[in-house]
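Undergrad: here's my sequence, what's the structure:
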Amino acid sequence: MKKTVTGCSVEEAMHLLGGRWRLLIVSYLVDEPKRFNELRRLMPGISQRMLTLDLRALEQAGLIRRTVYPTVPVKVEYSLTGDGRRLEKVVAVVKEFGLWLKDRDKQVLAGREVSPALTV
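TA: Next up, the predicted model:
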């Protein structure tokens, strides 16, 4: 992982969790382990390559565990480690903030529809 420029703890966390998908991956693993294709279905916008890279990065950081079951075909599951569970609070706060944003956007759109002065 790259070194932080400022030494700030927020920057340190964002180096690992920044980007579009990593925290979302963690959020899907909070409740139960998931297989690779389950994660792909939950995130239709992510490419197979990006999902693979992000899973590897999270595994290398010790936040998720990759378990391979000796079956035919091979079954691979991803789950949060003990360290990964520390992100549950982060996921909850981001989810709450996202719900607030959705609600705010609805109110803004409703306000624009009602007031013709706001439309362009």
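Undergrad: please count neighbours and contacts with C-alpha atoms only from this point.
TA: OK.
Undergrad: how are the strands of the protein distributed by residue range?
TA: Secondary structure of the chain (DSSP state E): strands at 34-35, 64-69, 75-80.
Undergrad: which ones are touching Q107?
TA: If a contact means Cα atoms under 8 Å, 6 or more residues apart in numbering, then Q107 has no contacts.
Undergrad: what distance do you get for it to V114?
TA: According to Cα to Cα, to the nearest Å, Q107 and V114 sit 11 Å apart.
Undergrad: cool, G45 as well?
TA: Taking Cα to Cα, one finds G45 at 34 Å from V114.
Undergrad: show residues contacting stretch 81-96.
TA: Residues outside stretch 81-96 that contact it (Cα under 8 Å, 6+ apart): L23, V26, S27, V30, G62, L63, I64, R65.
Undergrad: hang on, isn't the second one packed against R65?
TA: No - if you go by Cα atoms under 8 Å, V26 and R65 don't touch, sitting 11.3 Å apart.
Undergrad: residues touching the closest residue to Y69 other than its chain neighbours, list them.
TA: Of all residues not flanking Y69 in the chain, K75 sits nearest, at 5.1 Å (Cα to Cα, 6 or more residues apart in numbering). For K75, the contacting residues are R35, V68, Y69, by Cα under 8 Å, 6+ apart.
Undergrad: structure for this one too, so we can compare:
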Amino acid sequence: MCNKIEVAYHIIGKKWMCLIIHSLMEEPKRFSEICTLIPDLSKRMLTERMKELEDCGIVLRNIITDRPVRSEYSLTRKGHDLGVALLGVESWAEKWL
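TA: Predicted coordinates:
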């Protein structure tokens, strides 16, 4: 059990992870939309974090073949459940920080 908790904290403890998950809670977003929502996050770091979230099964990258071809990111069911869990942290932050 402790190992699973440690892995979870390792994922969400990385800088930007929670904000990226939060930005995808309501609807899928394109890379540029996420950049706009989190202006201090560099494109290089966003690319790295999105890859990590994809590898963990939290984010799904969908290629849209319209012209121009573009990518859209959404939370998987696993990712949405994590986002719901993080809402408690958001409530705490609003109250205490």
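Undergrad: centre-most residue in structure 2?
TA: Central residue check for structure 2 by Cα atoms, centre = their mean: the C-alpha nearest the mean position is that of I21, 2.7 Å away.
Undergrad: translate it into the numbering of structure 1.
TA: Per TM-score structural alignment, the equivalent position to I21 of structure 2 in structure 1 is V26.
Undergrad: swap in L37 of structure 2?
TA: L37 of structure 2 maps onto L42 in structure 1, by TM-score structural alignment.
Undergrad: sorry, back to before: now the contacts of K75 of structure 1 in CSV, with neighbour count?
TA: Output for the contacts of K75 of structure 1, formatted as CSV (neighbours: other Cα atoms under 10 Å):
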residue, neighbour count
R35, 15
V68, 11
Y69, 11
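Undergrad: any idea how far the residue lying closest to the residue nearest to the centre of structure 2 once chain neighbours are set aside lies from M45 of structure 2?
TA: Of all residues not flanking I21 of structure 2 in the chain, G83 sits nearest, at 6.1 Å (Cα to Cα, 6+ apart). Distance of G83 of structure 2 to M45 of structure 2, computed by Cα to Cα: 20 Å.
Undergrad: if you count surrounding residues, which of those two has more?
TA: Each of G83 of structure 2 and M45 has its neighbours counted (other Cα atoms under 10 Å); G83 has more, 21 against 12.
Undergrad: separation between the more buried one and I64 of structure 2?
TA: Distance, G83 of structure 2 to I64 of structure 2, by Cα to Cα: 24 Å.
Undergrad: then L82 of structure 2?
TA: 25 Å.
Undergrad: next: G57 of structure 2.
TA: 20 Å.
Undergrad: run a quick neighbour tally on whatever residue of structure 1 lines up with V89 of structure 2.
TA: Taking TM-score structural alignment, V89 of structure 2 has V94 as its aligned residue in structure 1. As a burial measure, V94 of structure 1 scores 15 neighbours (other Cα under 10 Å).
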